[in-house]
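Novice: How does the following fold in three dimensions:
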Amino acid sequence: MSDETLPICSAKGCRATAVWVLAWNNPKIHTPERRKTWVACEEHREHLSQFLGMRGFLKDVVAFEEWRSAEGA
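Specialist: This is a model prediction of the structure:
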């Protein structure tokens, strides 16, 4: 993966490489199986997880490499 295709953290203003995928959905507007994703660097993983978790949106947190492997399978 080149530097141009590395994921960038979803936290506002962060430009760090993301190493985590936060899978979520908003049950008011998404079907139960639908998964939206945010990506997070190590520093912002907990903050973004808490933000989604407090709203009942967070479904899973997975290492980016694991997520990418599963998506390619």
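
Novice: Only C-alpha atoms from now on, for both contacts and neighbour counts.
Specialist: OK.

Novice: Measure how buried residue 40 is and give me the count.
Specialist: By the criterion of other CA atoms under 10 Å, residue 40 has 28 neighbours.

Novice: Next, the structure of the following sequence, for comparison with the previous one:
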Amino acid sequence: MAIEKYGINVSIPPHVMEQAQSFTEEHRARLAGVLAAQTMQKYPQLTVSVGADPVMIWSDIRECILLRLRQDQESAVMQG
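Specialist: The predicted structure follows:
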């Protein structure tokens, strides 16, 4: 999944996406936070620029991941 605002790609393994379908919203939010932190470790250049707020960047990435997890869960529910 691409996060165009930061010019990065985030890979969420298929087995994680599948597991997340059965998670509560709180657990999905925690998972998204962990994946966002891992993404920031993978792309340290995100926080190098002067004035970059790592918490804001983490939050943006987390929200993008959480949206993707929710969309996948909704698709699974619709498919039956």
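
Novice: TM value for the aligned chains?
Specialist: The TM-score (TM-score structural alignment, normalised by the length of structure 1) is 0.27; 35 aligned residues with a CA RMSD of 3.5 Å.

Novice: List the buried residues of stretch 51-68 of structure 1.
Specialist: The neighbour-count check on stretch 51-68 of structure 1 (16 or more other CA atoms under 10 Å) flags 52, 57-58, 61, 64, 67 as buried.

Novice: The helix or strand harbouring residue 37 of structure 1 packs against which elements?
Specialist: Take DSSP states H and E as the rule and residue 37 of structure 1 turns out to sit in strand 36-40. With contacts defined as 3 or more CA pairs under 8 Å, 6 or more residues apart in numbering; DSSP states H and E, the packing partners of strand 36-40 of structure 1 are strand 20-24.

Novice: Strands along structure 2, start to end?
Specialist: 2-3, 8-9 (DSSP state E).

Novice: one step back: same list, the buried residues of stretch 51-68 of structure 1, but as JSON lines with distance to residue 20 of structure 1 and secondary structure please.
Specialist: As requested, these are arranged in JSON lines below (distance: CA to CA, whole Å; DSSP: H, G, I helix; E, B strand; the rest coil):
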{"residue": "52", "distance to residue 20 of structure 1": "14", "secondary structure": "helix"}
{"residue": "57", "distance to residue 20 of structure 1": "16", "secondary structure": "coil"}
{"residue": "58", "distance to residue 20 of structure 1": "13", "secondary structure": "strand"}
{"residue": "61", "distance to residue 20 of structure 1": "7", "secondary structure": "strand"}
{"residue": "64", "distance to residue 20 of structure 1": "5", "secondary structure": "helix"}
{"residue": "67", "distance to residue 20 of structure 1": "9", "secondary structure": "helix"}
